[in-house]
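Participant: Sequence and computational prediction follow.
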Amino acid sequence: MSKPRVVAIVPAAGVGSRMQADRPKQYLKINGKTILEHTIDSLISHPLIDSVIVAISKDDVFFETLGLHRKPVSVIEGGKERADSVLNGILQLNDTDWALVHDAARPCVDERDITNLMQVIDDTSVTGGILATPVRDTMKRLNATLSSDDKNIIAHTEERVGLWHALTPQLFPADLLRKALNEGLAKGENITDEASAMELAGYKVAMINGSPANIKVTHPADLPLASFYLQQKCTVR
């Protein structure tokens, strides 16, 4: 049997307010290219990814200036929330496709990690998977009963054994992910990523150990770190 088609979906309709910049964070430049360009280039260059769909805000004025129309990239209108943008992307896919969802602000993803993640397609014991890294730091839980005027007081220390940081890409059959997202949203569930929707729908999701360099650029302090990782990535190539 032939391999199913894998289509990357990049939700890029967010404004990235925590970056405190004059534009959405995906359009900030690192090493001469925008974060979004680095991200798309990483996906396009992977031999097992058939195409890339980018979901942008209807008010986006930056994407057209990138000249990405020269590459195999489709652009669609994103939604209010991440899940809405991903659903809009899945509507462009066939039921037999696999949707590989990747954050716009994760430009340092490694090709080898994507290849390892693709192995879940042939694993009949799971219904997709995500890249993740095990928690290495001591984890603290805040006291949730305190008011917003109180200082951050520790309630207790969480056991970190078995805790992982969820990363992207996250890879699932398009038809099942569409149903899981629709059902979760209809029930008012807190869907923070695609895996959470699949988990709520009762599916088994694999975690594939990925590189800790696959950071999400969220705060200004992340920019020089991402620049370093991208330079290292180019050196290895």
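Facilitator: Thanks, I have it. Numbering: from 1, shown residues only.
Participant: Could you use CA atoms for every contact and neighbour count after this?
Facilitator: OK.
Participant: Show me where this protein has its helices.
Facilitator: Secondary structure of the chain by DSSP state H: the helices cover 35-44, 82-90, 111-118, 174-186, 194-200, 222-236.
Participant: Quick one: residues in contact with the shortest one.
Facilitator: Among residues not part of helix 194-200, those counted as contacts by C-alpha atoms under 8 Å, 6 or more residues apart in numbering are 83, 101, 129-130, 170, 177, 180-181, 184, 191, 204-205.
Participant: ditto for the last one
Facilitator: Helix 222-236 is contacted by residues 30-31, 107-108, 110, 213, 215-217 when judged by C-alpha under 8 Å, 6+ apart.
Participant: Give the other helices and strands that the biggest strand by length in the chain contacts.
Facilitator: Of all the segments of type strand in the chain, defined by DSSP state E, the longest one is strand 164-173. With contacts defined as 3 or more C-alpha pairs under 8 Å, 6 or more residues apart in numbering; DSSP states H and E, strand 164-173 has these neighbours: strand 98-101, helix 111-118, strand 129-134.
Participant: returning to what we had before: okay if I get the helices of the chain as JSON lines plus mean neighbour count and distance to Ile153?
Facilitator: What follows is the helices of the chain, written out as JSON lines (neighbours: other C-alpha atoms under 10 Å; distance: least, C-alpha to C-alpha, whole Å):
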{"stretch": "helix 35-44", "mean neighbour count": "22", "distance to Ile153": "36"}
{"stretch": "helix 82-90", "mean neighbour count": "23", "distance to Ile153": "31"}
{"stretch": "helix 111-118", "mean neighbour count": "18", "distance to Ile153": "38"}
{"stretch": "helix 174-186", "mean neighbour count": "19", "distance to Ile153": "33"}
{"stretch": "helix 194-200", "mean neighbour count": "21", "distance to Ile153": "28"}
{"stretch": "helix 222-236", "mean neighbour count": "14", "distance to Ile153": "26"}
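Participant: Which of the contacts of helix 222-236 are buried? Put it as a PyMOL command.
Facilitator: Applying 16 or more other C-alpha atoms under 10 Å to the contacts of helix 222-236, the buried members can be selected in PyMOL as follows:
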select buried, resi 30+107+108+110+213+215+216+217
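Participant: let's bring in a second one:
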Amino acid sequence: MRSQLPKQYLKIGSMTVIEHTLNKLLSHPKIAQIIVVISPEDVIFNTLAIAAHDKIKITIGGKTRAESVLAGLHLLQDDDWALVHDAARPCVHHDDITHLINIVLDSQKGGILATRVSDTIKRAYQDNDKMIERSEDRTHLWAAATPQLFTAKVLKSCLLNALNNHVTITDEASAIEYCGGHPLLVECRRDNIKITQPEDLALATFYLTHSISK
């Protein structure tokens, strides 16, 4: 996004994106504590009032998403369930979180929130990424979202395994997949968007200020 501020510190109304996100998580009855992983260069989070909440712990992350998630996992017990969520997804719904938790705990398998791909997906040529090579069959394609839920022990082991083998990990589920696991897909609402582009901020503002997200 065209801003000097990290996206999680952009404002929606009177609060930052991360404050909206944390308020959603703090008010969920099945979430016992929240570990906020921040960049070593972050000088903003500790200035927010929400940083002093008694359910929030803060730790320093690494250079990659995988390293940062590992930093948070080190504060958990092996048998804890870790619900990993993007700070830039403030529109997540309580009922989607509850649905994910219930399905995963009932099956004792890890799982993620996701949406079915509805747009036609085009694959570009490797040597020309602005020319269509072919269309992909979207029948079984899903777009991964968060939260993603796994036991701390399993997720930590798979992340370490992937990092030690220099495997690119784009989300927690991809680490589990690398270890041979098959996380569950739990469908969520499409307004659980991740703020990455300027127009996303306006859309998130709409969702958060209208009854569709309540």
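Facilitator: Looks like it arrived, so ask away. Everything numeric here is computed off the predicted structure, so don't read it as measured data.
Participant: quick one on the thing from earlier: ok, so of the contacts of helix 194-200 of structure 1, who is nearest Gln20 of structure 1?
Facilitator: Distances from Gln20 of structure 1 to the contacts of helix 194-200 of structure 1, taken as C-alpha to C-alpha, are shortest for Ala83 (23.6 Å).
Participant: residue in structure 2 matching that closest one?
Facilitator: Superposed on structure 2 with TM-score structural alignment, Ala83 of structure 1 falls opposite Ala66.
Participant: ok now do its match, which residues does it touch?
Facilitator: By C-alpha under 8 Å, 6+ apart, the neighbours of Ala66 of structure 2 are 159, 163, 169-172.
Participant: So the residue mapped onto Asn46 of structure 2 from structure 1 versus Thr124 of structure 1, what's the distance?
Facilitator: Asn46 of structure 2 maps onto Glu64 of structure 1 when the alignment is built from TM-score structural alignment. Applying C-alpha to C-alpha, to the nearest Å, the value for Glu64 of structure 1 to Thr124 of structure 1 is 41 Å.
Participant: same thing with Lys151 of structure 1?
Facilitator: To Thr124 of structure 1, Lys151 of structure 1 is 48 Å away according to C-alpha to C-alpha.
Participant: Please apply the same query to His38 of structure 1.
Facilitator: For His38 of structure 1, the distance to Thr124 of structure 1 - C-alpha to C-alpha - is 33 Å.
Participant: what do you get for Thr218 of structure 1?
Facilitator: Thr218 of structure 1 is 35 Å from Thr124 of structure 1, by C-alpha to C-alpha.
Participant: out of these two, which sits in the more crowded spot?
Facilitator: Between Thr218 of structure 1 and Thr124, counting by other C-alpha atoms under 10 Å, Thr218 is the more crowded of the two (17 against 8).
Participant: That one is in contact with Gln20, isn't it?
Facilitator: No. If you go by C-alpha atoms under 8 Å, Thr218 of structure 1 and Gln20 don't touch, sitting 9.9 Å apart.
Participant: Now for Ser74 of structure 1: which residues touch it?
Facilitator: Listed by C-alpha under 8 Å, 6+ apart, the contact set of Ser74 of structure 1 reads 51-54.
Participant: Just tell me what it corresponds to in structure 2.
Facilitator: Match for Ser74 of structure 1 (TM-score structural alignment): Lys57.
Participant: okay, now Asp127 of structure 2: neighbour count?
Facilitator: If you count neighbours by other C-alpha under 10 Å, Asp127 of structure 2 ends up with 7.
Participant: repeat for the one 4 residues further on
Facilitator: Each residue near Met131 of structure 2 was counted by other C-alpha under 10 Å, and the total is 12.
Participant: Just give me the match in structure 1 for it.
Facilitator: In structure 1, Met131 of structure 2 lands on Ile153 (TM-score structural alignment).
Participant: I'd say its match and Lys140 touch.
Facilitator: No. Contact criterion C-alpha under 8 Å: Ile153 of structure 1 and Lys140 do not qualify, at 9.7 Å.
Participant: Same list, the helices and strands packed on strand 164-173 of structure 1, but as a markdown table with distance to Asn88 of structure 1 please.
Facilitator: Shown next, in a markdown table, are these (distance: least, C-alpha to C-alpha, whole Å):
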| stretch | distance to Asn88 of structure 1 |
| --- | --- |
| strand 98-101 | 12 |
| helix 111-118 | 22 |
| strand 129-134 | 20 |
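Participant: closest one to Gly79 of structure 1 among those?
Facilitator: Nearest of those (C-alpha to C-alpha): strand 98-101, 14.9 Å.
Participant: Trace the closest one over to structure 2 and give me the residue numbers.
Facilitator: Counting by TM-score structural alignment, strand 98-101 of structure 1 falls onto residues 81-84 of structure 2.
Participant: Could you list the buried residues of that stretch?
Facilitator: For stretch 81-84 of structure 2, by 16+ other C-alpha under 10 Å, it's 81-84.
Participant: How about Thr151 of structure 2, nearest residue that isn't a chain neighbour?
Facilitator: Nearest non-adjacent residue to Thr151 of structure 2, counting by C-alpha to C-alpha, 6 or more residues apart in numbering: Trp81, 4.3 Å away.
Participant: Contacts only, for the one you found.
Facilitator: Contact partners of Trp81 of structure 2, counting by C-alpha under 8 Å, 6+ apart, are 149-152.
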